[in-house]
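S.K.: Sharing a sequence plus its predicted fold:
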Amino acid sequence: MSYHTKTVSRRELFVILYPYRTLPQHEKSITLKDQKKNGKEQPWKEKKIASLDYAELLHILEFNKASRVQQCGTVLDFNVDHEGYLTLAHAWFCKSRLCQICNWRRAMKHSGQTKKIVAEVIRRKPKARWLFLTLTVKNVYDGEELNQNLSEMARGFRKMVQYKKVAKNMIGFMRASEVTVNPKDHSYNQHLHVLLCVESTYFKNQDNYIKQNEWTQFWQKAMKLDYTPVVNVQAIKPKNGEKSDIASAVDETAKYPVKSTDYMTDDRDRNLQVVKDLEEGLRQKRLISYGGLLKEVHKELHMDEVDDEEADLIHTDEDEAEEVAYSIVAIWNWQKKKYLIH
């Protein structure tokens, strides 16, 4: 990879980023536009505004990290290739669990990592089959219960995959936790999304195949529940003639653990309570984990843990610039509420 840098004028940069517009003579700075080769524009502005709304709630709740969240992603340093495409090179992220900038970056990185892991597992185990499993328990009503339930679900899942009928079919898995807020009774629903890789013999006979009601019984037993939980399992079937299409399942497991719409509503008092509960509920929780062959491949590929506080959220699975033409710096403008390239 070769690197060549040069200085470009404000007008030259504007032509690269906005080829069909004319730069007004009075304009002193350029609004950031980070558009990828697939035509999708990265939502830096929207994520930053959501992060600031979250920081304001933290400030009212007197969380010490409020100012840290407020400064998240304030300065973005990009490398630019000869076609004008941007790749993030340097930035500072707060890594708070509910920060929308950080969750967006985590989701991209998690999705990219999992797709690479799955591709390698398919290469090694071409006849393996894939399942998408969703495990739930009853809703809870405060942060303490949420924290406890998430811990119990993680333990219950570890116990369930050790059951004889599950273990003998299992090649590996990727598990992710998600929490949603019920808008009617304001309760919290916790569930696990699990991408399972199983032996091809799983579907061959009743000794190996696990029916929907069996998965439910296994989960109920592992969690020691006195009620029948909601469990859903789906086989990931071939699509368009391909051996297996698991992109949608990967995206489902890689999405944000909590939706911003769950704590960014028109009800400020309710928003404050939800943030307080979620901060308590998600505290010190590992929301993403791998097992079996998927865990081995994750380690062999030297991937960092997306869920860790030390995770690199700068380098996701975005296309890296093959040849850097120059660099630009975008800074958040607090008055105009957008990123400007100066």
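M.R.: Everything's here; your move. Numbers count the residues shown, from 1 in each chain.
S.K.: C-alpha from now on. contacts and neighbour counts both.
M.R.: Noted.
S.K.: Name the residues of stretch 178-192 that are buried.
M.R.: Neighbour counts over stretch 178-192 (16 or more other CA atoms under 10 Å) mark E178, V179, T180, V181, H186, S187, Y188, N189, Q190, H191, L192 as buried.
S.K.: Specify the local secondary structure of the third one.
M.R.: Counting by DSSP: H, G, I helix; E, B strand; the rest coil, the backbone at T180 sits in strand.
S.K.: show me the contacts for it.
M.R.: By CA atoms under 8 Å, 6 or more residues apart in numbering, the contact set of T180 is Y188, N189, Q190, V258, K259, D262.
S.K.: 7 Å instead?
M.R.: Y188, N189, Q190, V258, D262 (CA atoms under 7 Å, 6 or more residues apart in numbering).
S.K.: ok, which pair from those residues is furthest apart?
M.R.: Spatial extent of these (CA to CA) is set by the pair Q190 and D262 at 13.3 Å.
S.K.: quick revisit: name the nearest of the contacts of T180 relative to Y209.
M.R.: Set against Y209, the nearest of these by CA to CA is Q190 (26.7 Å).
S.K.: What residues sit buried inside stretch 227-246?
M.R.: Neighbour count says stretch 227-246 has P229, V230, V231, V233, I236, S244, I246 buried, by 16+ other CA under 10 Å.
S.K.: Take the residues you listed and keep only those in strands.
M.R.: Judged by DSSP state E, the buried residues of stretch 227-246 include V231, V233 as members of strands.
S.K.: Would you format the buried residues of stretch 178-192 as JSON lines with distance to R106 included?
M.R.: Formatted as JSON lines, those follow (distance: CA to CA, whole Å):
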{"residue": "E178", "distance to R106": "14"}
{"residue": "V179", "distance to R106": "16"}
{"residue": "T180", "distance to R106": "18"}
{"residue": "V181", "distance to R106": "21"}
{"residue": "H186", "distance to R106": "26"}
{"residue": "S187", "distance to R106": "26"}
{"residue": "Y188", "distance to R106": "22"}
{"residue": "N189", "distance to R106": "22"}
{"residue": "Q190", "distance to R106": "19"}
{"residue": "H191", "distance to R106": "19"}
{"residue": "L192", "distance to R106": "17"}
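S.K.: for comparison:
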Amino acid sequence: MVKSHAKNKIYRILPQILADYSNARWVSLTLLANDCSSDELLRTTLDLMNESLRRLVKLKIFPGIGWIKFVEVTQRCGGNIRPCFHILMIVKASYFGHGYLSQKKWAEVWQRSLRVDYSPTVSVKRLNPEQDLLIGLISESAKYCSNEAVILQLSQRVPNVKTVTIGGILRNYSDLLTPINITPASIFPSDSCAGGIPS
């Protein structure tokens, strides 16, 4: 189960956002980078991913106008560590028309933002706010981590990393997240994981 303090904070934010942006269109975006073999490389990779996300949101093609980003880290069967960003994002109305980005296109722009020579894993889907958004916050990552994955306490492995951040037009809601530090283990419990992450 999700720890109560994290759940209470999150559920306090999302209903207010849904009320304030009742006509908004939402997308769930998952961005990954290559696995890391140590905590030191994990820190470097998370820094790279954050810098790359800043580049991504500045692109003219980027459709998001407001977002909530969650950092998830899983330890894979071989011992490597996989960092992942789960992003709940309000998009421009034009996104589902001429501004639409396919999953292949998302992978291309994320690769360009990462400045890497491999094709990173990306997953994107449209969310129905009334049905999906509140439960999606907890369940979206479940299908990306394997049954044997162990959710790491990111705050212990890589101190001073923000596990939840808010950007764009939703930035004003950031104060509702402090001073509590929400850890990935409290949001994405390992015993709920099912399915696998594409390699």
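M.R.: On my side now, so go ahead. Predicted, not measured: the structure shown is a model, and the values here were computed from it.
S.K.: Quantify their similarity with the TM-score.
M.R.: The TM-score (TM-score structural alignment, normalised by the length of the second structure) is 0.76; 181 aligned residues with a CA RMSD of 3.2 Å.
S.K.: ok, back up a step: export the buried residues of stretch 227-246 of the first structure to a markdown table and append columns for distance to A119 of the first structure.
M.R.: Below are these laid out as a markdown table (distance: CA to CA, whole Å):
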| residue | distance to A119 of the first structure |
| --- | --- |
| P229 | 32 |
| V230 | 30 |
| V231 | 27 |
| V233 | 22 |
| I236 | 15 |
| S244 | 10 |
| I246 | 10 |
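S.K.: tell me which of the buried residues of stretch 227-246 of the first structure is nearest to K299 of the first structure?
M.R.: For these, the residue nearest K299 of the first structure by CA to CA is I246; the value is 21.2 Å.
S.K.: Onto which residues of the first structure does stretch 14-29 of the second structure map?
M.R.: Mapped onto the first structure using TM-score structural alignment, stretch 14-29 of the second structure spans residues 118-133.
S.K.: What is the end-to-end distance of the matching stretch?
M.R.: 16 Å (CA to CA, to the nearest Å).
S.K.: re earlier: quick one: which of the buried residues of stretch 227-246 of the first structure is nearest to K48 of the first structure?
M.R.: Using CA to CA, those come closest to K48 of the first structure at I246, 30.6 Å.
S.K.: so what secondary structure elements neighbour the lengthiest helix in the second structure?
M.R.: Secondary structure of the second structure read by DSSP state H shows that its longest helix is helix 39-58. Secondary-structure packing of helix 39-58 of the second structure (3 or more CA pairs under 7 Å, 6 or more residues apart in numbering; DSSP states H and E): helix 103-114.
S.K.: in the match of stretch 14-29 of the second structure, what's buried?
M.R.: By 16+ other CA under 10 Å, the buried positions in stretch 118-133 of the first structure come out as V118, E120, V121, I122, K125, A128, R129, W130, L131, F132, L133.
S.K.: how near is the third one to A222 of the first structure?
M.R.: In this view, V121 of the first structure and A222 of the first structure are 28 Å apart by CA to CA.
S.K.: Work out which residue lies at the spatial centre of the first structure.
M.R.: Residue closest to the mean C-alpha point of the first structure, counted by CA atoms, centre = their mean, is A107 at 2.1 Å.
S.K.: Could you look up the SS state of it?
M.R.: Assignment for A107 of the first structure (three-state DSSP): helix.
S.K.: For the stretch 51-200 of the first structure, which segments count as helices?
M.R.: Listed in chain order, the helices of the stretch 51-200 of the first structure (DSSP state H, counting those that start in this stretch) span 66-70, 100-124, 143-160, 164-167.
S.K.: I'd like those laid out as JSON lines, including distance to R283 of the first structure.
M.R.: Formatted as JSON lines, the helices of the stretch 51-200 of the first structure follow (distance: least, CA to CA, whole Å):
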{"stretch": "helix 66-70", "distance to R283 of the first structure": "16"}
{"stretch": "helix 100-124", "distance to R283 of the first structure": "15"}
{"stretch": "helix 143-160", "distance to R283 of the first structure": "7"}
{"stretch": "helix 164-167", "distance to R283 of the first structure": "30"}
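S.K.: closest to I16 of the first structure out of the ones you listed?
M.R.: Proximity to I16 of the first structure (CA to CA) singles out helix 100-124 among the helices of the stretch 51-200 of the first structure, at 25.2 Å.
S.K.: Distance from the chain centre to the closest one, please.
M.R.: Offset of helix 100-124 of the first structure from its chain centre (CA atoms, centre = their mean, to the nearest Å): 9 Å.
S.K.: by contact count, what packs against that helix?
M.R.: helix 44-60, helix 247-254, helix 292-300.
S.K.: F157 of the first structure is nearest to which of those?
M.R.: Among these, helix 292-300 comes nearest to F157 of the first structure, with 13.6 Å by CA to CA.
S.K.: which strands and helices sit next to that closest one?
M.R.: Counting by 3+ CA pairs under 7 Å, 6+ apart, the packing neighbours recorded for helix 292-300 of the first structure are helix 100-124, strand 170-181.
S.K.: Can you spell out the matching residue range in the second structure for the last one?
M.R.: The counterpart of strand 170-181 of the first structure in the second structure, using TM-score structural alignment, spans residues 64-75.
S.K.: residues in contact with the counterpart of W215 of the first structure in the second structure?
M.R.: If you follow W215 of the first structure across to the second structure using TM-score structural alignment, you land on W106. Neighbouring residues of W106 of the second structure by CA under 7 Å, 6+ apart: V122.
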